[in-house]
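1. the sequence and its predicted three-dimensional model are supplied below.
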Amino acid sequence: MSEFIRTRLLDNNAALVQMLGLCPLLAVSNTAINALGMGIATISVVVVTNFLVSLIRPITKKEIRIPLFVLLIASVVTALEMMMNAYFHELYLVLGIFIPLIVTNCLIMARAEAYASKNAWWLSIKDGFFVGLGFALVMFAIGLMRELIGQGTLFTQAHLLFGEWGHHIELTLLKNYSGFLIAVLPPGAFFALAILVAIKNKRDIKKSQDR
C-alpha cells in the first residue's frame, strides 16, 4: 500500500484521527446498510467536490474561495439528494435529514480547502476517494458492530440499497435474541467509535515500538 493511500485510510483517517464528520458517522450507523449508504454518498460528494474545486482553482480568488466551495458542495449534495430520492427512495427516507446535512460535513470542506484547491484534478479525485473511503469504512464498521450487538442481525434491509438481490444477504446470526438496546441508541455509536479509536491507537503504539 502506497504512503498516499495508507495516510488517508489509516494513519490520518478522517474519522479516527481527525474526528471529522462525526454527526452522520454516529447518527446513521445503527445498521450496516444505513452506514454503507451514507458512506457511499459521502465518498461521491467528496470526490466530485474535490474535482470541481481543483478545476476552478486557477480562476478562484482567495477572498471568495470559502463561499464558493460551500456553494459547490451544496450543489453536489442537492444533485445527490435528488438522485437518491429518485432511485433509492426508501433508503433516502431512512437517512432523512442527514443527506442534505452532508453539506455541513467538515471532512468535505477540509479536503477542498487543504488539498483540492492546491493540486491537479486527478490527484484531487484520488485524494477525495481514499479520504472518503477511510471515513466510509469506519462508519460501516460501526454499523456492523451496532447492528450485530443490538439486533443480532447483519445487513438487514439490504434491499434498500441493492434491490431484490439484497434479500439474499440479510442474515440473522442470533436467533431468539432480545437485543441490546443501547447498541442501537446514540450512546452505542460512541462506544463503537471508542473501540475503533482504541484499536487504532494500539496499532500505532505497537508500530512505533517495533521501529
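-> Thanks, I have the structure now. Numbering: from 1, shown residues only.
2. every contact and neighbour count from this point should use C-alpha atoms.
-> OK.
3. which ones are touching A32?
-> A32 sits next to F140, A141, I142, G143, L144, E147, L154, F155, T156 when contact means CA atoms under 8 Å, 6 or more residues apart in numbering.
4. recalculate using a threshold of 7 Å.
-> Residues in contact with A32 (CA atoms under 7 Å, 6 or more residues apart in numbering) are F140, G143, L144, E147, L154, F155.
5. again, but for R57
-> For R57, the contact set (CA under 7 Å, 6+ apart) comprises S117.
6. let me know the secondary structure of it.
-> Under DSSP: H, G, I helix; E, B strand; the rest coil, the three-state class of R57 is helix.
7. helix or strand right after the longest helix belonging to the chain?
-> Ranked by residue count, the top helix of the chain under DSSP state H comes out as helix 121-151. Downstream of helix 121-151, the first helix or strand assigned by DSSP states H and E is strand 153-154.
8. for L133, which non-adjacent residue is closest in space?
-> Leaving aside its sequence neighbours, L133 sits nearest to I43 (CA to CA, 6 or more residues apart in numbering; 6.3 Å).
9. I should have written A120 there, sorry.
-> Sequence neighbours aside, S54 is the residue nearest to A120 in space, at 6.0 Å (criterion: CA to CA, 6+ apart).
10. what about that neighbour, which helix or strand?
-> Using DSSP H and E, S54 maps to helix 32-56.
11. angle of that helix against helix 121-151?
-> Here helix 32-56 points in a direction 160 degrees away from that of helix 121-151 (axes from the mean of the first three to the mean of the last three CA atoms, to 10 degrees).
12. one more to weigh against that first structure:
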Amino acid sequence: MTKSYREITLEGLWTNTILFSQTLALCPLLAVTGTATNGLGLGLATTAVLVASGFLISLLRNFIEPEIRIPAYVLIIAGLVTIVDLFMNAYLHNLYKILGLFIPLIVTNCAILGRAESFASKARVLPSVLDGLMMGVGFTFALILLGAVREILGSGTLFAGASLLLGPSFSFLEMTVIPDYSGFLILILPPGGFIMLSLIIVGKRMIDNQFEKARQMDDDPIEPVGKQITI
C-alpha cells in the first residue's frame, strides 16, 4: 500500500525512528554521543547518505535485477559514504578526526540498507527521498538528544567545540549550562550512553501509550446515561 507523505514524515520523525523504535545503529549512537556536536555531525552525514541512496535506488530500481539487488545497494551506499567521507575530511577535518572510523561504518548501518530494501526499491523517487530525509532527521534528532543529555549531565556544557568541529558559523550553539560543574564522568562514557538511551526509550513508549489510550477513548462510542423507558 502506498504511504502518504504525512505517514512517511510521521514514521521517520516518531513512530518508526531508527534508534528509538527500530533500535538500529546503536554502535555509533553510544560511541559518538558524548557531546551533542558529535551527534549532530554524524547525524548530518548519515542523513545525506539516506537521502542520496533513496534517490538513486528508487531511480534505478527497474534496472537492478532482483538476484543482485543487495550487492548493488551496498555498492551504491558505499560509493555515497566514500563521497561523504572525503567531503568531511576536506572541509570538516576536526570533526572527521573525532568521528573517525564511524564515518566509513555508515556503509554497514542496517537502517540505510533496510530503507533501501523495504522502501526505496518499491517506491517512486520523491517519496523515497522524503523517506530518507525524514529517517535521517529523526536519526539526527535522536543523536543530538542523547548527546545533549549526556553532555549536560556529564560536563555541564552543550555543543562544546561546535565552532572548532563544524566551523565558526556554529559558534552560537556553544553554551555552558551548569557553571562550575565538576561533571559526572560515567555519562560521557559508553555505560552512560546505555543508561540514558534506555531512559529515553522508556519515556517515548510511555508517551506512545498515552496517545494510544487517548485515541481509544476517542474511538469508543459514548454509552447512553440512564435507563431507557419502554412503553
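-> Received it, and whenever you're ready, just let me know what you need. These numbers come from a predicted model, not from an experiment.
13. picking up where we left off before, closest one to E90 of the first structure out of the contacts of A32 of the first structure, please.
-> Distance to E90 of the first structure, by CA to CA, is smallest for F155 among the contacts of A32 of the first structure, at 15.2 Å.
14. what's the matching range in the second structure for stretch 12-31 of the first structure?
-> Counting by TM-score structural alignment, stretch 12-31 of the first structure falls onto residues 16-35 of the second structure.
15. pull up the distance across the matching stretch, start to finish.
-> With CA to CA, to the nearest Å as the measure, stretch 16-35 of the second structure spans 24 Å from end to end.
16. residues in contact with that stretch: which ones?
-> Applying CA under 7 Å, 6+ apart, the contact partners of stretch 16-35 of the second structure are 11, 15, 38-39, 99, 102, 109-111, 135, 138-139, 142-143, 146-148, 150-151, 159, 188-190, 193-194, 201.
17. switch to 6 Å and redo it
-> Outside of stretch 16-35 of the second structure, the residues within contact range by CA atoms under 6 Å, 6 or more residues apart in numbering are N38, G39, N109, G138, F139, G147, E151, I188, P190, G193, I201.
18. show me which of the residues you listed are buried.
-> With burial judged by 16 or more other CA atoms under 10 Å, the buried subset of those is N38, G39, N109, G138, F139, G147, E151, I188, P190, G193.
19. and the residues you listed, which two are the farthest apart?
-> Greatest spatial distance in those: N109 and E151, 24.4 Å, computed using CA to CA.
20. so what corresponds to P191 of the second structure in the first structure?
-> Per TM-score structural alignment, P191 of the second structure is aligned with P187.
21. same check on F119 of the second structure?
-> Checking TM-score structural alignment: F119 of the second structure goes with Y115.
22. next one: the nearest residue to its match once chain neighbours are set aside from L107 of the first structure, what distance?
-> Excluding the flanking residues, the one nearest Y115 of the first structure by CA to CA, 6+ apart is S124, at 6.8 Å. Distance of S124 of the first structure to L107 of the first structure, given as CA to CA: 14 Å.
23. of the two, give the one with the bigger neighbour count.
-> Using other CA atoms under 10 Å as the criterion, S124 of the first structure and L107 rank with S124 on top: 26 against 23.
24. corresponding residue for that one in the second structure?
-> By TM-score structural alignment, S124 of the first structure lines up with S128.
25. ditto for K61 of the first structure
-> Counting by TM-score structural alignment, K61 of the first structure lines up with E65 in the second structure.
26. so how far is Y73 of the second structure from its match?
-> 11 Å.
27. neighbour-wise, which of the two wins?
-> Between E65 of the second structure and Y73, counted using other CA under 10 Å, the more crowded position is Y73 (22 against 10).
28. and P187 of the first structure, what element?
-> Assigned by DSSP H and E, P187 of the first structure falls in helix 186-210.
29. relative to helix 121-151, how tilted is that helix?
-> 120 degrees.
30. how far does helix 186-210 of the first structure sit from the chain's center?
-> Mean C-alpha position of helix 186-210 of the first structure versus that of the full chain (CA atoms, centre = their mean, to the nearest Å) differs by 18 Å.
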